[in-house]
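**Q** coords please:
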Amino acid sequence: MNIQHHNKQLSITKAIGIILVVIGHSGCPELLNRYIYLFHMPLFYMAFGYFYKESYIEHKKEFIQKRFKGLYIPFVKWGLIFIILHNLLGRIHLINVNGGGYETYYNLLMYLKAIRAVITLAMPECLMGPLWFLESLFVSSILLLLLDYIVSLVASGKKRRVLVFTITLILFIIAFITTDVLEIIFPRRLNRDLGCLNFIYIGYLFSRIQSRLSYKPLITALCTFLLFITAYIWGTISITDFSIRNPLITGICAIMGWFSSMGTAKLIEQHCGSLSDFFDYVGKHTITILIFHIPTFKLITLITIFVYNFPISKLASFPVITPTGLWWIVYSIVGVSIPLVTVWGIKYLKKGKALYTTKQ
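**A** This is a model prediction of the structure:
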C-alpha cells in the first residue's frame, strides 16, 4: 500500500473539526451550534477520503485490516470497557440508570445484550455516544472499497472516478429520501453510512486536484460567513441520524466547511508558529478526544452542581448539564485539554520508564 506522508494542514483541519465537535456538545449558543453541525461531521468524512487511494483495491486485505485496527477495535474496546463499568457508573450518577432499555442496572442478560450490541456496531452506552462516528466510518470505508472494486471491473481512469462519484451521489440522495421523506431507518443506520460515501469520495477527489484548489483568506472568510448566514436563516442538520433536510444545501455547506476549515488551517500553519504545532498535536489525537471528551465533561458538571446547588443526580446529564452562562467555554477547554494532557502524561511516563530500564 502507498506510504502516507504527514500533511500538517490537514492535521490542523482535523484539529479544528474535533474542537468543533467538543464545542458542539458543550451547550454552546444556538447559532454557534447550528453553524458547527452544518459541516463538522462531513468535514471528517472528507478528511478521511483525502487519503483514499484507488490502488487500495489491489491491497484489499491490508486496507480492511488497517480499518479494523484503527476504527473497529477502538469502538469495541472502549464499548466493552464502558459496559463493564456500567453499574458502577450508574451508582456514582455518571450515567442514567432510571430509564428503560439500556438505561438501567445490568443483570447478566443485559450485560450479554450490551456486549452483543457493541460487537455488532451498536452503541448501548451513553458515554460512548460520539463513537458512532468510528462505527460509521468503518462501515462506509469498507463499502467504498467494495464499490470502487466493482466499478474498476468495468471502467478505469477518469470514467471510473466519474462512475464512482455518480453512484455515491445517488446513494446520498437515496439515503436522504429514505430517512427524511419516507422516515425509514435501516438496521445500524446503514442509510447514513451509504449516504456518507459521497463525502468520503469528495475528499478523495479534492486530494487529486489539491494543487488547483485555492484556500485564500478571502475564500476562507466568505465560506465561513455564508455558513453562519445559512445557520441563521435555514438552520442545521444532523449526520448522526442523517436528518439533512435538503441534500443540495447539505452538500454545498459540506464543501464550504471544507474550504473554511482548510483555509483556516493554512493560515494557522503559515502564520501561527508554535500554535500550529499545538493544533497539529490535537489533529493527531482526534480519536482520543472523541472518546474521552464526554466523560471529561463530568468534571465540569460536578463543579456546576456544587456552584448552583443542583441535586447530585444531575451528574448523569448528557452531554452537559443545562447550559448556564459561559460554562460551555469551560466545558470546551476541559474537553479538549484533559484528554491531551492525559495522553502526554502517559507517553512521558512510558518514556521515563524506558529510559530508566535502559540505564539499569
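**Q** C-alpha from now on. contacts and neighbour counts both.
**A** Noted.
**Q** how far away is the closest residue to residue 241 other than its chain neighbours from residue 22?
**A** Closest residue in space to residue 241, ignoring its immediate chain neighbours: residue 192 at 6.6 Å, by C-alpha to C-alpha, 6 or more residues apart in numbering. Relative to residue 22, residue 192 is positioned 22 Å away (C-alpha to C-alpha, to the nearest Å).
**Q** second chain to compare with the first, below:
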Amino acid sequence: MKKKRLTWVDVTKGFLMILVVIGHYPGELDFPLAKYIYWFHMPAFFILSGLFFKPVFEKGLMKPTIHKRFMQLIVPYLFFLVSITLIRYGMEIGSGNRELSWYLNDLWTLAVGGRFIRGAYGVFWFVTTLFFTYLFFLWLTKKFNRKKQFVILAIFYIIAHFESIFAMHVIGGKPSEAAQSIPMIWNIDVALMAIVYFAIGYYLKDFWMGISKRWMAAAFTVSVTAVLLDSFKVIDYRLSMKFLRYDHFLLDLVIPLSFTILLVGAFQFITARLSLSWLRKIEQHSLSIMYLHIFADIILNDYFTYGLIGFTAIGLFVPIIVSILINKLLPHGKLLLGGFSPKKKSEPIPT
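**A** Predicted coordinates:
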C-alpha cells in the first residue's frame, strides 16, 4: 500500500515539475496555458508536501526535525544560489562589467530573495516559502489544539488576502512591481497562504490517499466550468503566490483544489495500471530541474532557436544531467541535492 501511494505521489510531482518548466516559457502561445497552470501547480505542491507532514510533540525531537528540514531545503537552496551566481558573475566580468555597485546591489537582492530575485532565480522563492510554511505548521500543531489550529489558519488566510488587496489595488500597477513594494525577506509572508494549502494536505490525508470517482467527477466539472468561464471572459481569475496575487477569497480555494483533486485522482487511476517510471525519474531530479531550467534557457537561447517543446526538453534534460554529475562527481553531492538523512543512533546490544 505504501509503495503504491508513493508511486502516484512521485508521478504527480514529476508531472507538476513539467508544468513548472512549461509555465516559465518566455514565448507567446495562442492558448493561455501558463495562466491555467498557475491556477493550481504551486498550491498542489504545498498540498502534497502537507500530505506527509508529521507533527512533533516531544521536546527533544523539535531541534533535529528542524535541522533535517533545513539540510533538505536550505542547503541545496544556498548551493544552487551560489553556483548560478558565480557563473553569472563570470559571464558579466567576461562581457566587461566591472561596476562594483552593480555587484553589491545584486548581492543584496539575492540575500533578500523571494519575489525580489528574478530571471535565473525565478522559482527560488518556493523553497524558502516551503521551509517557513513547514516551521509555522510545526509550531501550530505543537502549541494548539485542532480547533485553535483552524481558527489561526483562517486568520492567516484572511491576512494573506488583505495583503494581496493592498498590493494589487492600493499600490496597483503590475503585480510583480506591486508585490515588490512590500518588503519581505525570502517570501516569508507567502507562507500565510501556503500554510492553508499545506494544512489541506495534512488534515485531509485519508481523502487524498484515494480520490473517489464522485469527487473526480465534481472536480472535473468545476475545473472545466472555470476554464470555460475564463475563456468566455465571464471571470478573469489569476493566481500568483510568488507575487501575492490572490484574486478571489473563495475561488483561491475552489479552483486550485478542484484541479489538484482531478490531477491526483487521474494519476492514482493511471499508476494502478501503468508504472510511468519516466515521471518518477523526473521527480527524482526535481530539485535540479526547479533550480536550473530557467538558467539553462538563459545560457542556451543565444545559440539555439526553439519553441515550447524545445524549451521544455532543455529545461528537463539539462538539469537532470547536471543533477547526475553533481551526485557522482561532487563530494557530498547527494546532500547538495537535498538527500540529507540523519544518522540513526545505534542502540546498545542487550547482554
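**Q** TM-score for this pair?
**A** The TM-score (TM-score structural alignment, normalised by the length of structure 2) is 0.76; 308 aligned residues with a C-alpha RMSD of 3.2 Å.
**Q** the residue nearest to residue 241 of structure 1 contacts residue 175, correct?
**A** Yes: under the criterion of C-alpha atoms under 8 Å, residue 192 of structure 1 makes contact with residue 175 at 6.3 Å.
**Q** more neighbours, the two?
**A** Looking at residue 192 of structure 1 and residue 175 with other C-alpha atoms under 10 Å, you find the greater number of neighbours at residue 175, namely 28 against 25.
**Q** list the contacts of the aligned partner of the more buried one in structure 2.
**A** In structure 2, the residue paired with residue 175 of structure 1 is residue 160, using TM-score structural alignment. With contacts taken as C-alpha atoms under 8 Å, 6 or more residues apart in numbering, residue 160 of structure 2 has the following neighbours: 189-190, 192-193, 244.
**Q** wasn't residue 160 of structure 2 part of a helix?
**A** Yes: assignment of residue 160 of structure 2 by DSSP: H, G, I helix; E, B strand; the rest coil places it within a helix.
**Q** helices of the stretch 251-360 of structure 1, start to end?
**A** Remark: helices of the stretch 251-360 of structure 1, listed N- to C-terminal, are 274-283, 286-308, 327-359; assignment by DSSP state H, counting those that start in this stretch.
**Q** residue 27 of structure 1: which of those is closest?
**A** Put simply, out of the helices of the stretch 251-360 of structure 1 the one that sits nearest residue 27 of structure 1 is helix 327-359, at 5.4 Å, with distance taken as C-alpha to C-alpha.
**Q** relative to residue 44 of structure 1, which of the helices of the stretch 251-360 of structure 1 is closest?
**A** Taking C-alpha to C-alpha, helix 286-308 is the member of the helices of the stretch 251-360 of structure 1 nearest to residue 44 of structure 1, at 10.2 Å.
**Q** and that closest one, what does it pack onto?
**A** Contact analysis of helix 286-308 of structure 1 by 3 or more C-alpha pairs under 8 Å, 6 or more residues apart in numbering; DSSP states H and E lists helix 8-24, helix 327-359 as its packing neighbours.
**Q** need those in JSON lines (columns: mean neighbour count and distance to residue 108 of structure 1).
**A** Supplementary listing: those in JSON lines, determined by neighbours: other C-alpha atoms under 10 Å; distance: least, C-alpha to C-alpha, whole Å:
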{"stretch": "helix 8-24", "mean neighbour count": "23", "distance to residue 108 of structure 1": "34"}
{"stretch": "helix 327-359", "mean neighbour count": "15", "distance to residue 108 of structure 1": "32"}
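**Q** distance to residue 53 of structure 1 for the ones you listed - can I get that in a markdown table?
**A** Compiled in a markdown table, these are given as follows (distance: least, C-alpha to C-alpha, whole Å):
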| stretch | distance to residue 53 of structure 1 |
| --- | --- |
| helix 8-24 | 16 |
| helix 327-359 | 30 |
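**Q** got the buried residues for stretch 98-110 of structure 2?
**A** Of all the residues in stretch 98-110 of structure 2, those buried under the rule 16 or more other C-alpha atoms under 10 Å are 109-110.
**Q** what does it contact?
**A** By C-alpha under 8 Å, 6+ apart, stretch 98-110 of structure 2 touches 116-117.
**Q** mind listing what the counterpart of residue 211 of structure 2 in structure 1 touches?
**A** Alignment note: residue 211 of structure 2 maps to residue 213 in structure 1; criterion TM-score structural alignment. Contacts for residue 213 of structure 1 (C-alpha under 8 Å, 6+ apart) come out as residue 206.
**Q** show me what residue 269 of structure 1 lines up with in structure 2.
**A** Using TM-score structural alignment, residue 269 of structure 1 lines up with residue 271 in structure 2.
**Q** so residue 28 of structure 2 belongs to a helix, correct?
**A** No: Residue 28 of structure 2 is assigned coil when assessed by three-state DSSP, not a helix.
**Q** how many other residues sit next to it?
**A** There are 9 residues near residue 28 of structure 2, going by other C-alpha under 10 Å.
**Q** roughly how far apart are it and residue 307 of structure 2?
**A** From residue 28 of structure 2 across to residue 307 of structure 2, the span is 9 Å (C-alpha to C-alpha).
**Q** what's the offset of stretch 56-74 of structure 1 from the middle of its chain?
**A** In terms of C-alpha atoms, centre = their mean, to the nearest Å, the centre of stretch 56-74 of structure 1 is set 18 Å apart from its chain centre.
**Q** counterpart of residue 60 of structure 1 in structure 2?
**A** Under TM-score structural alignment, residue 60 of structure 1 pairs with residue 62 in structure 2.
**Q** could you list every residue that touches the most centrally placed residue in structure 2?
**A** Most central in structure 2 under C-alpha atoms, centre = their mean is residue 126, positioned 4.5 Å from the mean C-alpha point. Taking C-alpha under 8 Å, 6+ apart as the definition of contact, the neighbours of residue 126 of structure 2 are 114, 242.
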